[in-house]
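Q: Sequence plus predicted model, see below.
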Amino acid sequence: MPSHPHFSGQTPSEWVTRFTALCAPGAEILDFASGAGRHARWLAGQGFSVLAADRDPAALAELAEVQGVHTLCADLEQGPWPWVAASFDAVVVTRYLFRPKLAELAALLRPGGVLIYETFMLGNERFGKPSNPDFLLRPDELFDWARSWGSVLAFEQGELTAPAPAMIQRICAVRADTSSRLP
């Protein structure tokens, strides 16, 4: 997916930093479709064990020396699925959507595991890329999907104005309702 000013730079998403507070120290976290690893770097800096997965070997190479980060170069859409169910304490996904793998993505969470997801939704085409509906969530799409397998702790959707205009949808959900505590 093309770069977008809302997700530019190395600063982690406030949504991600807020909800990783639900993860236990040392938790195993998958940064799915990590790109150059802005979240993988931050998560490792917080003491988490991070697996950054992406199809771009050049982007993953930038993480080679980051302590606490392991990388996996894999085609996350067409290639063989590289994990078994219940592999991670948390899964972080930002700026990425491939609907055919959503069920497998949720299955990666261990009981009590946390999903932190943030990406673009319909309406973003007014602001530029992405504009293809295949890469834009429909209203309430993450909420409806997460309710089918877990408990939704927080959900937001709508227009953000800073750092650049974007239509965003984001969710934090857990595999089992182990806590209703919000960070």
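A: Done, it's in.

Q: Please make it C-alpha for all contacts and neighbour counts, starting now.
A: Will do.

Q: Buried ones in stretch 165-177, by neighbour count?
A: 165, 166, 167, 168, 169, 170, 171, 172, 173, 174, 175, 176 (16 or more other CA atoms under 10 Å).

Q: Export those to JSON lines and append columns for distance to residue 80 and secondary structure.
A: Shown next, in JSON lines, are those (distance: CA to CA, whole Å; DSSP: H, G, I helix; E, B strand; the rest coil):
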{"residue": "165", "distance to residue 80": "36", "secondary structure": "coil"}
{"residue": "166", "distance to residue 80": "33", "secondary structure": "strand"}
{"residue": "167", "distance to residue 80": "32", "secondary structure": "strand"}
{"residue": "168", "distance to residue 80": "29", "secondary structure": "strand"}
{"residue": "169", "distance to residue 80": "28", "secondary structure": "strand"}
{"residue": "170", "distance to residue 80": "27", "secondary structure": "strand"}
{"residue": "171", "distance to residue 80": "27", "secondary structure": "strand"}
{"residue": "172", "distance to residue 80": "27", "secondary structure": "strand"}
{"residue": "173", "distance to residue 80": "26", "secondary structure": "strand"}
{"residue": "174", "distance to residue 80": "25", "secondary structure": "strand"}
{"residue": "175", "distance to residue 80": "24", "secondary structure": "coil"}
{"residue": "176", "distance to residue 80": "27", "secondary structure": "coil"}
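
Q: take a look at this one as well, against the first:
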Amino acid sequence: MDRDAAALAPLRQELKEAEIIQADIEAGPWPLAGRAFDLVLVSNYLWRPLLPQIMAAVAPGGWLIYETFADGQQSIGRPARAEFLLQPGELLQACQGLRVIGYEDGFDSVNGRYVQRVAAVRSPSTENGVFQRYALPG
């Protein structure tokens, strides 16, 4: 999903079976209302008003993988504006209701930037009182 049609064009060519959505999620309605996914992946993006919708899009037994810039990045480059930088623990706080498997907050020396990243899973739903099972890779 992106608001830029030109950015989506190569994906439309390569990923024929994928659902590609052009939407301005900051100015328009959330285009995934009522939908949930086995994997929600967010990279280098932060718009705080959408955090609840992003978290709600994780299906029972589904995963959230989220990484974006954190406070401290302004000391070494862009983005530098506070509205684009997570405050300490902010991403972890947004994951309430999910089981956090891994979380990092600090300087990523490999990529030379300050980030917060999380891997979290929503508890599987129950059906007839029996938990649905899921397997972790590896």
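A: Sure thing, it's come through. Everything numeric in this text was worked out from a predicted model, so none of it was measured.

Q: roughly how far apart are the aligned residue in the first structure for residue 2 of the second structure and residue 128 of the first structure?
A: Aligned by TM-score structural alignment, residue 2 of the second structure pairs with residue 54 of the first structure. With the distance defined as CA to CA, to the nearest Å, residue 54 of the first structure ends up 24 Å from residue 128 of the first structure.

Q: Neighbour count for those two, which is higher?
A: Taking neighbours as other CA atoms under 10 Å, residue 54 of the first structure and residue 128 compare with residue 54 leading, 22 against 13.

Q: these two touch, right, the more buried one and residue 79?
A: No. Assessed by CA atoms under 8 Å, residue 54 of the first structure is found out of contact with residue 79, at 11.6 Å.

Q: what about stretch 105-112 of the second structure, start to end distance?
A: Counting by CA to CA, the terminal residues of stretch 105-112 of the second structure are separated by 13 Å.

Q: Run the chain-centre distance for stretch 105-113 of the second structure.
A: Stretch 105-113 of the second structure sits 18 Å away from the centroid of its parent chain (CA atoms, centre = their mean, to the nearest Å).

Q: which residues sit against it?
A: 69, 70, 73, 76, 88, 89, 114, 115, 116, 117 (CA atoms under 8 Å, 6 or more residues apart in numbering).

Q: Can you list the buried residues in that stretch?
A: For stretch 105-113 of the second structure, by 16+ other CA under 10 Å, it's 105, 106, 107, 113.

Q: These: which two are farthest apart?
A: Within these, two members stand farthest from each other by CA to CA: 105 and 113, at 10.9 Å.

Q: Can you show me the helices along the second structure?
A: Ranges of helices in the second structure, per DSSP state H, are 5-14, 51-56, 90-94.
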